[in-house]
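sequence plus the predicted model coming up.
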Amino acid sequence: MSAQADFIEEQGESGRILRFTGSLSIASLGNVPARLEALNTPIDEIRLDQLDHIDTIGAWLVHKTAHDHDAEITGADEDATRLIEQVAKSHQVVRMRPDRTNAFARVLGEIGSATAVAGQTMLGLLGFFGATCVAAFNVIRHPSRLRINAVIQRFEVVGVSALGIIGLMSFLIGIVIAQQGAVQLRQFGAEVYTINLIGRLTLRELGVLMTAIMVAGRSGSAFAAQLGTMKLTEEIDAMRTIGVSPMEALVLPRVLAAVFMMPLLGFYASIVAIIGGGMLCWVSLGIPPITFIQRIQEVVPITDLYVGLVKAPVFGAIIAMSGCFQGMQVKGNAEEVGLRTTAAVVQAIFMVIVLDAFFAVFFTWIDWI
């Protein structure tokens, strides 16, 4: 049985020495901690060469004594030294209340952190875009590697299954545009120009933009959640182990589906919105459907349709890559899946709106107005 813990104070050549003896374990400490607290004289060196045993509690006691007296620890064997070092790494002062910081400095720090995160995300997204392009190039070189069944299945998920909700949303938006436009234009006796407003706004902007926002919330979030769960369960690592590229098998089919389906969904949303606006014009303004259709053909240039069809595949690519990128970043726990899914939707919608503003300026510059 190990001896009871104790210590001896000595006077050495370099100053006061505290020599521990016996077993520095929780069962053998006795009143040693209280006696150490009562020490009034400074200690310059702590020697452990006569210890029989030391556990974590004893190592903490030695470290605390050395820390309080700024003393050097000597004579410890390899195991005791390693234990004391591990205890020292865990010695951190915990504040019950954090220091109050200046409000301006705190806001500035949060802005800086958000800017750094945005920059890192943008760099990561650019790298992911490059990896997607490489995967697409490899599939073009080796067409047999294209998983056509996966692409068709994503066509159904992104496109066919979304027809109902996008159609309802577009129909109601067409009604709202027509009603609000008619109310404002009635003040000038120009209710007939409500048709111009409906046709140009839906084909050029709102049809594609609202469809992109709906697809981002519906399909972009699904992509992030699916890939995030696969990443969490190590299915993606298993695919790499057996020689299957996750970019070709998982990401590329989703990107292709979004790119090809977005123009169709955008055109469909625009037509349904025009139908909704036309019905309100018929009921509220007394404009018959035939007159409405003829007026649409007269006032809506074909370039408005081209603008919507040019923007749609770009929006689809952004939505799919944002969802897949955030899903591939999942690590740690299930909560990360929810956080990354939210980030994918917010990121996709933000980038879609930014690109829509860019397209608006660009098409004005090339005189497609």
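That came through, no problem.

please count neighbours and contacts with C-alpha atoms only from this point.
Fine.

mind checking the SS state of the closest residue to Thr21 other than its chain neighbours?
Leaving aside its sequence neighbours, Thr21 sits nearest to Leu51 (CA to CA, 6 or more residues apart in numbering; 4.8 Å). With DSSP: H, G, I helix; E, B strand; the rest coil as the basis, the three-state label of Leu51 is strand.

which ones are touching Leu51?
Phe20, Thr21, Gly22, Ser23, Leu24 (CA atoms under 8 Å, 6 or more residues apart in numbering).

likewise for Pro42?
Contacts of Pro42 (CA under 8 Å, 6+ apart): Arg16, His69.

ditto for the one 5 residues further on
Each residue near Arg47 by CA under 8 Å, 6+ apart is listed here: Ile17, Leu18, Arg19, Phe20, Ile73, Thr74, Gly75, Ala76.

the structure to be compared is supplied as follows:
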Amino acid sequence: MADLDETGTDQGRGSVYRVAGALTITRAATTQREIDALPDPITIDLSDINRMDTVGAWIIYRTVRDRGAKVVGASHDEVSLLKQVSEFDKPVQVHPEEKPGFLRALQELGEWVTEAGVTMLGLLGFFGATLIGFANIIRRPKRFRTNAVIQRFDVVGVRALGIIGLMSFLIGVVIAQQGSVQLAQFGAEVYTINLIGRITVRELGTLMTAIMVAGRSGSAFAAQLGTMKITEEIDAMRTIGVSPVEALVIPRMIASIVMMPLLAFWAMLTALIGGGIFVWLDLGIPPLTYVQRLQEVIPITDIWVGLIKAPVFGFIIALAGCFQGMLVEGDSEQVGTRTTMAVVQSIFLVIVLDAVFAVFFSSIGWV
């Protein structure tokens, strides 16, 4: 317990508060009351003190700050503790200062650009790790996991045929219906077949398939790898000398690259069937005429454009899904967050690449 020695006043010096023993939390209330009762100016004498904790230092510091007290007789340790207390004496702002709307928008834009740049650098690094994994498999073919690839063929391709076929069929019907309504204003309903054939084979067949695969398979890749990160299965694989890239990432990438052209062709076919049924029932154009017209209006380059883009889109979807899955850390909430980011990132990159492909094929004359 602190032995709080005599306090007194002197006409020349003012009040003197002498402390002997320990100045700790156990005597904080008493010490504060005694100091508050003294008139200014106050001199606090710490020459006889043997121990002082943070609470005691705060009382002394606050007296110096608020009442201009003078401290004498403090040792080096006590002076150091008082300095530390003063460094942490900063005003706390409960409600942050509201910035102008323009500055807030500029700050959010800067944060978004920074985050996008960091993500793109991480994606580029993951792409490099994937290339190294492919190179290792080429040098050591026995490390190639055939069963895993075949299983991914089934998940990415075979099980997606139903939903992609139905979606593409309905898209073909919608294109035919909307196109015929607009072209009817000019008496050119027959050109609905041109619209269905060109837009389906060249763009929508591959693009809509990529969006569906990103939402279906890309999200699954991120969720699966993210769950394996949380359960430390990936760390266990590294411990036993198995590369997660070779065992988990590459089979998914191969499946996406191989199955995307097949799914895109299937989407083109079902969309053309949907459009053909509509023009047969609504415009009275028989199926034979429809097929003959498609052969006339669809150049072979349109088919090549769609099929060339498909494996690139598949690679991007698998890359983004696996990359986000490998970034999962902490808890299960991260799995949902990274899965959402994988889908958004995949679709964004697919659309950007589709625009790049459109400019490229137009520049080489494939229009």
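That came through fine. Note that the coordinates shown come from a computational prediction; the quantities given were computed from them, not determined experimentally.

care to give me the TM-score?
Overall, the chain-to-chain superposition scores 0.87 on the TM-score scale (TM-score structural alignment, normalised by the length of the second structure); 361 aligned residues with a CA RMSD of 3.2 Å.

looks like Val158 of the first structure contacts Ser221 (just checking).
No: look at Val158 of the first structure against Ser221 with CA atoms under 8 Å: they stay out of range, at 11.4 Å.

so what does Val92 of the second structure match up with in the first structure?
Here Val92 of the second structure is matched to Val94 in the first structure, going by TM-score structural alignment.

quick one: that match is in a helix?
No: Val94 of the first structure sits outside any helix when classified using three-state DSSP, being coil.

coming back round to it: out of the contacts of Leu51 of the first structure, list just those in strands.
Among these, the residues falling in strands (DSSP state E) are Phe20, Thr21, Gly22, Ser23, Leu24.

could you dump the residues you listed to a markdown table with distance to Val176 of the first structure and neighbour count?
Formatted as a markdown table, these follow (distance: CA to CA, whole Å; neighbours: other CA atoms under 10 Å):
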| residue | distance to Val176 of the first structure | neighbour count |
| --- | --- | --- |
| Phe20 | 84 | 21 |
| Thr21 | 86 | 19 |
| Gly22 | 86 | 19 |
| Ser23 | 83 | 22 |
| Leu24 | 80 | 29 |
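
which one in the first structure is aligned with Asp282 of the second structure?
Under the alignment (TM-score structural alignment), Asp282 of the second structure pairs with Ser284 of the first structure.

ok, now Thr339 of the second structure?
By TM-score structural alignment, Thr339 of the second structure lines up with Thr341.

and that match, what does it touch?
Ser221, Ala222, Ala224, Ala225, Gly323, Gln326, Gly327.

and for the last one, the neighbour number?
Looking back up the chat, that one is Gly327 of the first structure. Gly327 of the first structure has 31 neighbours, counted by other CA atoms under 10 Å.

would you enumerate the residues in contact with it?
With CA under 8 Å, 6+ apart, Gly327 of the first structure has these contacts: Phe223, Ala224, Ala225, Gln226, Leu227, Gly228, Thr229, Lys231, Val337, Arg340, Thr341, Ala344.

farthest-separated two in those residues?
The largest separation in the contacts of Gly327 of the first structure, counting by CA to CA, is between Lys231 and Ala344 at 15.4 Å.

who has more neighbours, those two?
Ala344 (29 against 20).

just to check, the more buried one is in contact with Ala222?
No: the pair Ala344 of the first structure / Ala222 is not scored as a contact, 9.6 Å apart, by CA under 8 Å.

report the set of residues contacting both of those two.
Gly323.

what's the distance between the match of Asp282 of the second structure and Ser170 of the first structure?
19 Å (CA to CA, to the nearest Å).

who has more neighbours out of the two?
The residue with more neighbours, out of Ser284 of the first structure and Ser170, is Ser170; 28 against 12, by other CA under 10 Å.

thinking again about what came up before, which one of the contacts of Arg47 of the first structure has the most neighbours?
Compared across those, Leu18 has the highest neighbour count, 24 neighbours, by other CA under 10 Å.

which residues touch stretch 340-349 of the second structure?
By CA under 8 Å, 6+ apart, the list of residues contacting stretch 340-349 of the second structure reads 210-211, 214-215, 218-219, 222, 316-317, 320-321, 323-325.

burial measure for whichever residue in the second structure pairs up with Ile165 of the first structure, as a count.
Correspondence of Ile165 of the first structure to the second structure, assessed by TM-score structural alignment: Ile163. Counted with other CA under 10 Å, the neighbours of Ile163 of the second structure add up to 14.

helix or strand for Ala357 of the first structure, which one?
Using DSSP states H and E, Ala357 of the first structure sits within helix 334-365.

if we can go back for a sec, mean distance, the helix or strand hosting the match of Ile165 of the first structure to its aligned residues in the first structure?
Applying DSSP H and E as the criterion places Ile163 of the second structure in helix 161-183. Compared with the first structure after fitting, helix 161-183 of the second structure deviates on average by 0.7 Å (mean CA distance after the TM-score superposition for the first structure).

Lys231 is in contact with Asn333 of the first structure, correct?
No: assessed by CA under 8 Å, Asn333 of the first structure is found out of contact with Lys231, at 10.3 Å.

list the buried residues of stretch 281-289 of the second structure.
Going by neighbour count (16 or more other CA atoms under 10 Å), the buried part of stretch 281-289 of the second structure is Leu283, Ile285.

what about Ile300 of the second structure, neighbour count?
12.

need the counterpart of it in the first structure.
Matched by TM-score structural alignment, Ile300 of the second structure corresponds to Ile302 in the first structure.

do you know how far its match is from Val208 of the first structure?
Relative to Val208 of the first structure, and taking CA to CA, Ile302 of the first structure is found at 15 Å.

same question for Ile271 of the first structure.
11 Å.

the more surrounded of the two?
Neighbour count, other CA under 10 Å: between Ile271 of the first structure and Val208, Val208 has more, with 30 against 20.

which parts of the stretch 151-300 of the first structure are helices?
For the stretch 151-300 of the first structure, the helices defined by DSSP state H, counting those that start in this stretch cover 163-185, 194-201, 207-215, 221-232, 235-241, 246, 252-280, 289-299.

angle of the longest one against helix 163-185?
Translated: helix 252-280 of the first structure. If you take axes from the mean of the first three to the mean of the last three CA atoms, to 10 degrees, helix 252-280 of the first structure sits at 40 degrees to helix 163-185.
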